[in-house]
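Participant: Return atomic coordinates for the entry below.
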Amino acid sequence: MNPFTMLGPETSTEELGEPHETPKVCESHEAALLSWPWLASLQYEGHHFCGGILIDEKWVLTAAHCNFSVQMDEVVLGKIHVLPNVKSNSPVLVKAVHTHHNFSGFPSINDLALLELQKPIKPGDSAAVACLAGSGEEASPDARCLTAGWGERGAGGEEEQGSRLQQVEVSLLSYEACVSYRGQNIEETNICARSAGAAFCMGDSGWPLICGTHGHYKLVGIASWASDNCNTESPTVYTKVSAYRDWIPSVTNQKI
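Facilitator: Down below sits the predicted model:
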């Protein structure tokens, strides 16, 4: 496991259905059981350290800087609590980790990795496959965007890591606006979003940014980094999934 300092309804295999309805205020709320069935918790000795997204029955997409270890770490799917040493869904074994060949450290560039599972996951009540944004696809201006995570719940790490999944509605920023906040660390392959009352913290890396209209959502980003003190005024930087639709099948050897 890597002690990183960066960030730190029904669904189907065709479209991301709308997660459990969230009150439309900019703060985090506990997510309903099974409302994010494509989320994965990456764990070391039963402790959550990063998130991931099930994008195929045998593949989980996450942030490269999470530094997942096949020998030491585990993947848990269909889980809403991440209390250590609490028996729940059995961990899923990982066969191999495929980190983007041009991944670099902070500021993270090409911050994506694919975890190849040893056995396929059968989609059902507790697990489902997410739908990815298409190549070059951008979220529409009227899209509703959401994210979720199990990271620290207090600014600056004042509170312990949240044991229950939290979800929050966020607003997208233009590339220019993101650069004005983050400077030259922003690439065209990044997308930024923020909420007025919630921030990503340690443990939230690898979590999804999903956007959609009329209840149909797609995965548009994977959480990469944010301010080191969980500042709610600063945007979270995501890796833009639509920029990597050629890389993903080059690794999986199949259309996703």
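
Participant: only C-alpha atoms for contact and neighbour calcs from this point on.
Facilitator: Fine.

Participant: in the chain, which spans are strands?
Facilitator: 16-17, 29-30, 39-44, 47-56, 59-62, 73-77, 94-99, 113-117, 144-149, 166-173, 190-194, 208-213, 216-225, 236-240 (DSSP state E).

Participant: I'd like these written out as TSV, with distance to Gly134 and mean neighbour count added.
Facilitator: Shown next, in TSV, are the strands of the chain (distance: least, C-alpha to C-alpha, whole Å; neighbours: other C-alpha atoms under 10 Å):
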stretch	distance to Gly134	mean neighbour count
strand 16-17	13	23
strand 29-30	29	16
strand 39-44	20	25
strand 47-56	13	25
strand 59-62	15	26
strand 73-77	24	22
strand 94-99	21	17
strand 113-117	17	23
strand 144-149	16	24
strand 166-173	18	22
strand 190-194	15	24
strand 208-213	12	24
strand 216-225	9	27
strand 236-240	11	28
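
Participant: so Ser28 touches Gln167, yeah?
Facilitator: Yes: checked against C-alpha atoms under 8 Å, the pair Ser28 and Gln167 is within contact range at 5.3 Å.

Participant: Gly136 is nearest to which of the strands of the chain?
Facilitator: Shortest distance between Gly136 and the strands of the chain, using C-alpha to C-alpha, is found for strand 236-240: 9.4 Å.

Participant: Please enumerate residues in contact with that closest one?
Facilitator: 110-112, 189-194, 199-200, 209, 220-227 (C-alpha atoms under 8 Å, 6 or more residues apart in numbering).

Participant: How about stretch 82-90?
Facilitator: 41, 46-48, 76-79, 150, 163-164.

Participant: Only the buried residues of that stretch, if you could.
Facilitator: Val82 (16 or more other C-alpha atoms under 10 Å).

Participant: one more, for comparison:
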Amino acid sequence: MTTFAVLLVAIATAQVQQVASINQGNDSLVPEPYMVALFLHRNYTRESVHCSGTLISSNYVLTAARCFFDNDISTINMIFGASATDRWEEGHLTVTQNTSGLTLHPGFDPDSFADDVALIKLDDDIVFTNSIGSIELYGGNDTLDGQNSTILGFGLYDYQLKSASNPVLQLVECTNSDDFYTDLVTDNQICFDGSGFLSACEGDFGGPVVVDGVQAGIISFYHEDNCNTDQPTVATRISAYRDWIRDISGV
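Facilitator: Have a look, this model is predicted:
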């Protein structure tokens, strides 16, 4: 087995075993209107995959392709307008539908996480409220290096929306931070600084990287060891896929 193949096996193993939420993140006591908790149910079993996503219009949710690839998903359960998924909250909305509205980017590579972006078309339009709304997508040419950013996700077992803030790293800083990132990170991705042991974790995949109130990234993967490190979180760069997102969703 090649060194690269061993590396990819390590990624898959480590990132399936993590059970926390955003490491060292802060609990969100009120909903972020654009955040969506995803519970993806496998065919013929009671097992589910937990991911996060964002509402980008009244009828489209943006998330990570890795959540669906080779997971034999039959049903998508989405919770809107919630700060936690283990209790009832006034104003939240639960939507359940099949995968007919799901579109994965055709270039998605489950080994390298390239083109890790997916869209879910909702069967029925969402009515925006004080608790539920959409987020704007970044479409500029600025790399956003050094700008303060926030990652958000619901995690796997915490059931709690959490967030953490740190600067966007230059790609060269990201790739040089550890050999793990060298063959994986490309210009189509954005890196969230892990200083202070701030990192996305299992269940946060598909959640946003937000800069100045605008979504700049989609959480894709973290370091191969685990999420309790000071290593970067890597996200799909929204601006690199702006045309594809627009072509599918009209947003």
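
Participant: Any chance you could compute the TM-score here?
Facilitator: Once superposed, the chains reach a TM-score of 0.79 (TM-score structural alignment, normalised by the length of structure 2), with 218 aligned residues with a C-alpha RMSD of 2.4 Å.

Participant: report the longest helix in structure 1, please.
Facilitator: Ranked by number of residues, the top helix in structure 1 under DSSP state H is helix 175-182.

Participant: residue contacts, the spatially most central residue of structure 2?
Facilitator: The geometric centre of structure 2, computed from its C-alpha atoms, lies nearest to Gly206 (C-alpha atoms, centre = their mean), at 1.8 Å. Shown in contact with Gly206 of structure 2 (C-alpha under 8 Å, 6+ apart): 51-54, 62-65, 67, 117, 218-220.

Participant: give me that answer again for 10 Å
Facilitator: Gly206 of structure 2 sits next to 36-38, 50-54, 61-67, 116-118, 152-153, 217-221, 235-236 when contact means C-alpha atoms under 10 Å, 6 or more residues apart in numbering.

Participant: From the chain's centroid, how far away is stretch 41-58 of structure 1?
Facilitator: With C-alpha atoms, centre = their mean, to the nearest Å as the basis, stretch 41-58 of structure 1 stands 10 Å off its chain's centre.

Participant: Could you give the separation between the terminal residues of it?
Facilitator: This stretch, stretch 41-58 of structure 1, spans 15 Å end to end (C-alpha to C-alpha, to the nearest Å).

Participant: now what about the longest helix of structure 1, what contacts it?
Facilitator: Contacts of helix 175-182 of structure 1 (C-alpha under 10 Å, 6+ apart): 172-174, 183-193, 226-227, 233-237.

Participant: redo that, cut-off 6 Å
Facilitator: Ile186 (C-alpha atoms under 6 Å, 6 or more residues apart in numbering).

Participant: so what's Gln160 of structure 2 closest to, chain neighbours aside?
Facilitator: Ala84 (4.3 Å; C-alpha to C-alpha, 6 or more residues apart in numbering).

Participant: what number of residues lie near the aligned partner of that neighbour in structure 1?
Facilitator: Matched by TM-score structural alignment, Ala84 of structure 2 corresponds to His81 in structure 1. Using other C-alpha atoms under 10 Å, His81 of structure 1 has 16 other residues around it.

Participant: For burial, what's the neighbour tally of Pro179 of structure 2?
Facilitator: For the record, residue 179 of structure 2 is Asp, not Pro. Considering only other C-alpha under 10 Å, Asp179 of structure 2 is surrounded by 10 other residues.

Participant: got the contact list for stretch 115-123 of structure 2?
Facilitator: By C-alpha under 6 Å, 6+ apart, stretch 115-123 of structure 2 touches 59-65, 101-105, 107-108.

Participant: Is it correct that Pro31 of structure 2 is in contact with Ile79?
Facilitator: No: using C-alpha atoms under 6 Å as the test, Pro31 of structure 2 is too far from Ile79 to be in contact (11.0 Å).

Participant: before we move on, back to that, pull out the buried positions in the longest helix of structure 1.
Facilitator: Buried residues in helix 175-182 of structure 1, counted by 16+ other C-alpha under 10 Å: 178, 182.

Participant: That one to strand 236-240, inter-axis angle?
Facilitator: Put simply, helix 175-182 of structure 1 runs at 140 degrees to strand 236-240, going by axes from the mean of the first three to the mean of the last three C-alpha atoms, to 10 degrees.
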